[in-house]
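**Q** no FASTA, just this:
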């Protein structure tokens, strides 16, 4: 996905810790999701 989107100028980032792999984002609480998004890193 990164190789396709980066040349198009789309910013791609990885969320920080707090959201387990495979977990549905809709089931994450607001505090955990907020921390994960604030700590994201550009790819």
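**A** In hand now; what should we look at? None of these values were measured; they are calculated from a predicted model.

**Q** For the rest of this, base every contact and every neighbour count on C-alpha atoms.
**A** Fine.

**Q** And residue 13, how far from residue 3?
**A** 13 Å (C-alpha to C-alpha, to the nearest Å).

**Q** More neighbours: which of the two?
**A** residue 13 (13 against 7; other C-alpha atoms under 10 Å).

**Q** In space, what's closest to the more buried one - neighbours in sequence excluded?
**A** Closest residue in space to residue 13, ignoring its immediate chain neighbours: residue 42 at 4.2 Å, by C-alpha to C-alpha, 6 or more residues apart in numbering.

**Q** my read: the one you found touches residue 2, true?
**A** No - using C-alpha atoms under 8 Å, residue 42 is not in contact with residue 2; the gap is 10.7 Å.

**Q** Got another one to weigh against that:
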């Protein structure tokens, strides 16, 4: 099993990067993907 994690700060486009990567793996790789967004106290 291979685990890939994307992490970053706001404004870096990390959510879009993870979304595109996860969809590509699910559709073309026949794999499963999960996305979980976590916001710290600095988020408004």
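**A** Thanks, I have it. The structure presented is a predicted model; accordingly, all values stated were derived computationally and were not measured.

**Q** Now the TM-score, please.
**A** The TM-score (TM-score structural alignment, normalised by the length of the first structure) is 0.25; 19 aligned residues with a C-alpha RMSD of 2.4 Å.

**Q** still on that earlier bit, which of residue 42 and residue 2 of the first structure has more neighbours?
**A** residue 2 (11 against 8).

**Q** what's around residue 18 of the second structure, how many residues?
**A** 19.

**Q** buried set for whichever helix or strand it is part of?
**A** Assigned by DSSP states H and E, residue 18 of the second structure falls within helix 14-28. Neighbour counts over helix 14-28 of the second structure (16 or more other C-alpha atoms under 10 Å) mark 15, 18, 22 as buried.

**Q** Would you format the residues you listed as TSV with distance to residue 28 of the second structure included?
**A** Converted to TSV, the buried residues of helix 14-28 of the second structure look like this (distance: C-alpha to C-alpha, whole Å):
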residue	distance to residue 28 of the second structure
15	20
18	15
22	10
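
**Q** okay but residue 13 of the first structure is in contact with residue 37, surely?
**A** No - with contact defined as C-alpha under 8 Å, residue 13 of the first structure does not reach residue 37; the gap is 9.3 Å.

**Q** any idea which helix is longest in the first structure?
**A** Longest helix in the first structure, counting residues (DSSP state H): helix 30-38.

**Q** Mind telling me what element residue 3 of the first structure is part of?
**A** Going by DSSP H and E, residue 3 of the first structure is in helix 2-5.

**Q** ok, then the element right after that helix?
**A** strand 13-14.
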